[in-house]
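> Next comes the sequence, and after it the predicted model I'd like to discuss.
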Amino acid sequence: MTTSATTASAGTPAAVTGPDSTSVLAARQEPGRPIRRSPAGPTSQLEGAGKAFVLRYTTTSSLGEVVAATGLVLVPEAPTPDAGWPLVVYAHMTTGAADICAPTSDQVPAGEDTRLAQQGDDLARALLAAGVVVIRPDYEGLGVPGGHPYLQGPALATSLIDMVAAVRRILPLNGRWVAAGHSEGGVAALHVGDRRLRLVPGMTLRGIASFTPVTRMEVLLQALQPTPVTVPRVTQGLTSLAGLLVKGLAVVDPHFRRLVLRRGGLSERALALWPHLERRCLTGLSASDSWGGIAPRDILGPRGEEAAAYLRRELDRIDVRHIPMREVPIRIDEGLLDLVAPVAFTEALVKTYRDRGFLVTHGRWPAGHSPTNSQEQAVPASVRWMLSLLSGPPKRTHRSSPPHP
């Protein structure tokens, strides 16, 4: 591995100081520092957790600034191991880009949006029962000031890595961790494997588990773009995701932001609905009075073709299939009924990784995009895989020839 590490100290963790202290202000100059913690809200409580709290910590934003971020910390009920806890950082699926969409927020709309925010609960329960600390970042710009860089993999991965660093300062950890995630979070987890990103000193990344990672979004957008009408339960969800993709790139790319907001990249109707991206979660964005009510063809303005081509190029550039991956075991679980991360694209991703010599465990499940990450589908097998990495010696991570499927 490129990130050799010694076991982290299991001694008394550092205290988290209050929000107005001098030490906190100094900490904000460096990413991966805890700022403060607060009780977890009702929708973040989970059976099997001896402690559940929301941690506010520092991270490096997509624009290179040190900013605040939040996430949930779940500690098992079992006594602390002498060597400290193993850890899994879990990245959630798409909930939206508004602050109320942060999974730790008490303002997540009831119903489908809450279900999306809690989709990782089965995985967390199983890991807690096995004696693993689970941390669940909200991501940059969710629940805190600033925009959310939706599906911008490097930015998402940074929020995961920095939360691991912050938690290491307040909990006794044994130095072994796994990055896991679902959908958007599956992209985040895979980007943690980017060898250009600096990981946490004193911690060893043992593996990456990705449930239904989205890939080749530029192809889906190009296929969707000419559609002249809205199709209930088909285009509604996809146009809301398209709006989030535009917003995500606009957060990290000032040129693209000017193009879509000031220079004709988006239609007048899409511009009128732009504020919804900072006010509504995914279900609300998919409604007929929001992005779900726009025919895909009507999203673009006079310079829409230019904006669409720019977006597709950037999505292709940061796609998970291009990640210069560090040598670490990878697990990818796909849903055979998935309409968001189509089987053909996921199979191609697995083949690409294996052709490059990466050790990939691949699970196929008779489920759609969300249910794949459930106790009834991929969770038991994925948890066994993670536990084998967290408890045993490092696995051989690179093959000189492609493995058999």
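Happy to help now that I have it. Residues are numbered from 1 along each chain as shown.
> hey, let's count contacts and neighbours off CA atoms from now on
Will do.
> Skipping adjacent residues, who's closest to G175 in space?
Distances taken as Cα to Cα, 6 or more residues apart in numbering put M203 closest to G175, at 4.3 Å, once the chain neighbours are dropped.
> can I assume the one you found is in contact with P172?
No. Judged on Cα atoms under 8 Å, M203 makes no contact with P172 at a distance of 11.8 Å.
> Next SSE downstream of whichever strand or helix holds T352?
Secondary structure from DSSP states H and E places T352 in helix 343-355. Using DSSP H and E, the helix or strand that follows helix 343-355 in sequence is strand 360-365.
> Second structure follows, compare the two:
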Amino acid sequence: MGVRPMRTAVVALAGVVALTACTTDEASPSPSPTTSVAAPSAPTVPSAPTGDQRGALTSREPVPDIDPAISALGATATRVVYRSTSGVDGGGSEVVGTVFTPAGPAPDGGRPVVTVGHGTTGVTDECAPSSSPTLLGTTNLVRPLLQRGYVVTVTDYQGLGTDGPHPYLEPDTAAYDLIDAVRAARNVVPDASTRWAAIGVSQGGQASWSAAEHADDYGDGLEFVGSANLSPAADLSGIVADGTVDPLSLPQKMFLPYLLEGLKVMHPELNPDDYMRGALAATPDVTLSCVVAKLPEKWTVATQLTPADTGPRTEADAERMRGWLEDIALPRNGAGGPMLVVVGDRDNLILPQWTSQAVDHACALGDVVEFDSRPGEGHADGRSVPGAVQWIADRFAGVPAPDTCPEGGTP
């Protein structure tokens, strides 16, 4: 079905814009000269959960207003808050998620579990998928998995609907969120098995890939069968090449505020003014809103951008950003099971060659990877979902995973 050019552009922008709750520092009254003031103490970091505490539920409630397409399958949904671990400071955290239980009796051995990494929705609490009957569109991915009889669990990620900032694209946090969502699902569904797979799209594709890398350590006590990573944000260091962030595609420019805010959670010293200016920097209420919000305003910002609005001010700024992006790039370690990596060859947000190079590095680590570059498809194209679901079904069925690595890497 055809789409008008402006709507296509706005939808592309909507998939890549939103990332931070804005904060302001209020001036504190000056102490009188005779008053001694104790040095401020460092914030207390909650203890990380261990053993059965990981994925333990702190609350649960049925979701009566879930997407009718889910209810039509006879499935039920439960909103949970579960315990997990921060990849930023190593402390404990609480995460909101939604657990879906399919209709009918469980098979012998229990129901396999699929943990889903959703694409970018934003970073403020109102951008939490669990606040929406469709999980802000993620039920389109949940539905075919339920039709296969799997328990499906969708994390909101840390900082969406819970205290603290959302550490956007911090891979360890994302991995812990997905793996502990499996444990949370098993606390909701008694007949859920220990066998699990991951699937994710875009931001979620990075999360599912990282979950595969942590399956053997953080996923102890569970049986990992594989991850399907669709348009994954595996390695974005290519955004900074030859000391510049130009030329970027329009979706990449609109993505830049998210990226900077995610990096700022890990690197508080980051100054966004070193990397963006003009309308992009002047309208954070627009550029950092949830991706489904303020689309006309985002289009207005997009039409005002000039080449001078994006890019590091100095070579030192460029090198600093490149180092930060390399620090969070995947792969970091070998995966604990096979992976499917899918890209669209027309993706102008996460360039196919970036992901291809990441897959080459994974192959060099000895990973089993099926790399699928799909002609004519763009970023996070829904046409890749049926094949990914079948790939997961094959892993649960014990079918040997295809491996394109021995063919000499990616095209």
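Sure, I can see it. All values reported here derive from a predicted model rather than from experimental measurement.
> TM-score of the superposition?
TM-score of the superposed chains, computed with TM-score structural alignment, normalised by the length of the first structure, equals 0.75; 356 aligned residues with a Cα RMSD of 3.5 Å.
> Surely N229 of the second structure forms part of a strand?
Yes. Per DSSP: H, G, I helix; E, B strand; the rest coil, N229 of the second structure lies within a strand segment.
> Return the residue of the first structure aligned against it.
Taking TM-score structural alignment, N229 of the second structure has S210 as its aligned residue in the first structure.
> Count the residues that sit near the residue lying closest to that match once chain neighbours are set aside.
Sequence neighbours aside, G186 is the residue nearest to S210 of the first structure in space, at 4.4 Å (criterion: Cα to Cα, 6+ apart). Look at G186 of the first structure: counted by other Cα atoms under 10 Å, it has 30 neighbours.
> Also R297 of the first structure?
17.
> Tell me how far it lies from S391 of the first structure.
According to Cα to Cα, to the nearest Å, R297 of the first structure and S391 of the first structure sit 51 Å apart.
> Please list all residues in contact with V11 of the second structure.
Contact partners of V11 of the second structure, counting by Cα atoms under 8 Å, 6 or more residues apart in numbering, are L295.
> Where does it fall, secondary structure wise?
Judged by DSSP H and E, V11 of the second structure forms part of helix 5-14.
> tell me the SS of the aligned partner of L55 of the first structure in the second structure?
Aligning on TM-score structural alignment places L55 of the first structure opposite V80 in the second structure. At V80 of the second structure the chain is in strand, as set by three-state DSSP.
> Where in the first structure does the helix holding V11 of the second structure align, residue-wise?
Counting by TM-score structural alignment, helix 5-14 of the second structure sits on no residues of the first structure.
> Which residue ranges of the stretch 101-250 of the first structure form strands?
For the stretch 101-250 of the first structure, the strands defined by DSSP state E, counting those that start in this stretch cover 133-137, 173-182, 204-211.
> go on, the stretch 251-400 of the first structure?
330-335, 360-365.
> circling back: counting contacts, what elements does the very next helix or strand once past the helix holding V11 of the second structure pack onto?
Sequence-wise, the next helix or strand downstream of helix 5-14 of the second structure (DSSP H and E) is strand 57-62. For strand 57-62 of the second structure, the helices and strands in contact under the criterion 3 or more Cα pairs under 8 Å, 6 or more residues apart in numbering; DSSP states H and E are strand 76-85.
> tilt between the strand it packs on and strand 151-155?
Interaxial angle, strand 76-85 of the second structure versus strand 151-155 (axes from the mean of the first three to the mean of the last three Cα atoms, to 10 degrees): 50 degrees.
> Please give me every residue in contact with the aligned residue in the second structure for the residue nearest to S210 of the first structure.
Using TM-score structural alignment, the partner of G186 of the first structure in the second structure is G205. Contact analysis of G205 of the second structure by Cα under 8 Å, 6+ apart lists 117-119, 199, 228-234.
> measure G205 of the second structure to L288 of the second structure for me?
For G205 of the second structure relative to L288 of the second structure (Cα to Cα), the value is 21 Å.
> all helices of the first structure, in order?
22-27, 112-117, 121-129, 153-168, 184-192, 217-224, 235-252, 254-261, 268-273, 282-285, 304-317, 343-355, 379-391 (DSSP state H).
> Pick the most buried one from those helices.
helix 184-192 (a mean of 29; mean count of other Cα atoms under 10 Å).
> what angle do it and strand 133-137 make?
110 degrees.
> Next, the mean deviation of helix 184-192 of the first structure compared to the second structure.
Average distance, helix 184-192 of the first structure versus aligned residues of the second structure after superposition (mean Cα distance after the TM-score superposition for the first structure): 0.7 Å.
> just how off-centre is that helix within its chain?
5 Å (Cα atoms, centre = their mean, to the nearest Å).
> ok, now stretch 378-398 of the first structure?
With Cα atoms, centre = their mean, you get 20 Å for stretch 378-398 of the first structure.
> residues in contact with that stretch?
Taking Cα under 8 Å, 6+ apart as the rule, stretch 378-398 of the first structure contacts 1, 86, 122-123, 126-127, 176-178, 206-207, 209, 327-329, 331, 333, 357-359, 363, 365, 372-373.
> cutoff 7 Å now
86, 123, 127, 176-178, 206-207, 327-329, 333, 357-359, 365, 372-373 (Cα atoms under 7 Å, 6 or more residues apart in numbering).
> could the strands of the stretch 251-400 of the first structure be laid out in JSON lines, adding distance to V66 of the first structure and mean neighbour count?
Shown next, in JSON lines, are those (distance: least, Cα to Cα, whole Å; neighbours: other Cα atoms under 10 Å):
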{"stretch": "strand 330-335", "distance to V66 of the first structure": "30", "mean neighbour count": "25"}
{"stretch": "strand 360-365", "distance to V66 of the first structure": "34", "mean neighbour count": "17"}
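> now these as JSON lines including distance to L74 of the first structure?
JSON lines is the format used below for the strands of the stretch 251-400 of the first structure (distance: least, Cα to Cα, whole Å):
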{"stretch": "strand 330-335", "distance to L74 of the first structure": "23"}
{"stretch": "strand 360-365", "distance to L74 of the first structure": "26"}
